[in-house]
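[1] Show me the folded form of this:
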Amino acid sequence: MRPGATARDEILDAAAELFTSQGFANTSTRAIADAVGIRQSSLYHHFSTKDELLGELLGGTVSTSLAFARTVNDHKGDDRDVLAAAARLHAVVLFDGSQLCNSRWNLGVLYHLPEARARIFQPFMAARNELRTIYGELGRELAAVARSDASLGDTAFRLVESLINLRADGLIAADSASTTADTVLILAGLREELPGVRAAGAELIRRFGGLPELMAG
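    Model prediction:
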């Protein structure tokens, strides 16, 4: 039995496995239906095309992290508080990186498919670009008070997405996401402040992320 509360969830799980293991182009809707144990016609009751399946899977890789990043970005106090600014960026990096590291399938490898640039996937691209924009805003906010590079947010975004390739190569460790978050703060020149930043970032995740298990590592 595949994980999932509904047949739709099971179809998405099967599609995720096949798309990431044998490629999008090489996967047919019949193969997905067979992997779930249903008729192909039953699959079409839930998804009319393979592109629709891909679009939902891609969107799912961003939606949770984007919702968290929006909330954290709106949760601003004193703009001169280095610890608070650092904690916001650290929390977003840790949360987003943990999503990419710990999801059942490494769906991030689908980001660079030529098909992902098609018009039907524009909602996914828009969400990913918004997430990247928030990274940039948080990075500039921290750079202004820590006197670090103003491109810190974009660097953080790229470091998080590099976890996708590390996972594809079998190089992900239990602490990969937390190490990435720490690295961003070290690049900002805040190595000595890391213990306080970690604690404050963990509190943001507890308050707004609903995923306390992400703090492992």
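[2] Going by C-alpha atoms from here, please, whenever you check contacts or count neighbours.
    Will do.
[3] Report the central residue of the protein.
    Central residue of the chain (CA atoms, centre = their mean): Asp96, 4.2 Å from the mean position.
[4] From Thr20, how far out is that residue?
    For Asp96, the distance to Thr20 (CA to CA, to the nearest Å) stands at 20 Å.
[5] One more: Asn102?
    15 Å.
[6] cool, and Leu187?
    32 Å.
[7] More neighbours: which of those two?
    Thr20 (17 against 14; other CA atoms under 10 Å).
[8] one more, for comparison:
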Amino acid sequence: MGRPRAVARPASGLSPREEVLAAAAELFTAQGYSATSTREIAERAGIRQASIYHYFKGKEDILAELLESTVRPSLEAARALLGSPAPAASRLWALCHRDARLLCSGPHNLGALYLLPEADRFGVFQELRSALRDCYADLLTAVAPGLPQAERAVRAQLVFSVVESVILIRRDASAPVPGTLAEATADAALRVGGVADGELPAVRDLGRTLAADG
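    Just a heads-up that it's a prediction; the model follows:
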């Protein structure tokens, strides 16, 4: 079912729609959004250019899907962790780990798409990212309930920024493997959030279990 391919391609196990997303991810991250045409995406995906419009309204629709794919899984995990009875610090560690791992996994650095000037106009993506940031803030409130509201807001933003810093780290070809980078990022984020070094090993141990359970 679906539109025919323009050229024969090795079997990838992906549907034509997924092939379009994979091709666009490669091209957008390698040469930029504005410099990439739907013709190039179609050629890379092995389909006719007109067939793209069977799956997407256009290039903006493809970018919106890619952007949202970097946030939705983390937001779902965050909402589940907010409802968990586990200690708040371990829940926050698990969220930082899962979010960082998502951003530094996969063949292409999709988080780098956040840096595109075009990203600001994608309302659904911005709403999802804002909701995820709010979940970080809610967990940090549970970790450090005695902090003044203004300081807590600043720390929440810092924790969120530490996690998203993997986007820039991943641009370095010598960046650590995703699992190692995700753990180091989660540790750093918890320190910024106010968790003492002496408490971190126990927080991390339970956090690993929570991250794996999601």
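[9] Any idea what the TM-score comes out to?
    Overlay of the two chains. TM-score (TM-score structural alignment, normalised by the length of structure 2): 0.86; 199 aligned residues with a CA RMSD of 1.9 Å.
[10] picking up where we left off before, what's the residue nearest to the centre of structure 1 aligned with over in structure 2?
    The alignment partner of Asp96 of structure 1 in structure 2, by TM-score structural alignment, is Asp99.
[11] and what of Ala31 of structure 1?
    Under TM-score structural alignment, Ala31 of structure 1 pairs with Glu40 in structure 2.
[12] quick one: that match from Ala30 of structure 2, how far?
    13 Å.
[13] Trace Arg204 of structure 2 over to structure 1, please.
    With TM-score structural alignment as the criterion, Arg204 of structure 2 matches Arg198.
[14] tell me the contacts of the residue nearest to that match when sequence neighbours are not counted?
    Spatial nearest neighbour of Arg198 of structure 1, excluding adjacent residues (CA to CA, 6 or more residues apart in numbering): Ala87 at 6.8 Å. Each residue near Ala87 of structure 1 by CA atoms under 8 Å, 6 or more residues apart in numbering is listed here: Val197, Arg198, Ala200, Gly201, Leu204.
[15] can you count the residues close to the aligned residue in structure 2 for Val62 of structure 1?
    In structure 2, Val62 of structure 1 lines up with Val71, judged by TM-score structural alignment. Other residues near Val71 of structure 2 number 21, with proximity taken as other CA under 10 Å.
[16] pretty sure Val71 of structure 2 is in contact with Leu128, am I right?
    Yes - if you go by CA atoms under 8 Å, Val71 of structure 2 and Leu128 touch, sitting 6.6 Å apart.
[17] which residues in structure 1 form strands?
    In structure 1, no strands are defined using DSSP state E.
[18] which stretches of structure 2 form helices?
    Taking DSSP state H, the helices of structure 2 run over residues 16-31, 38-45, 52-55, 59-69, 72-82, 88-103, 123-143, 149-164, 166-169, 178-192, 200-213.
[19] Let me have the ones you listed in TSV, extended by distance to Leu113 of structure 2.
    Listed next are the helices of structure 2 as TSV, based on distance: least, CA to CA, whole Å:
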stretch	distance to Leu113 of structure 2
helix 16-31	7
helix 38-45	16
helix 52-55	20
helix 59-69	7
helix 72-82	15
helix 88-103	11
helix 123-143	11
helix 149-164	12
helix 166-169	9
helix 178-192	18
helix 200-213	25
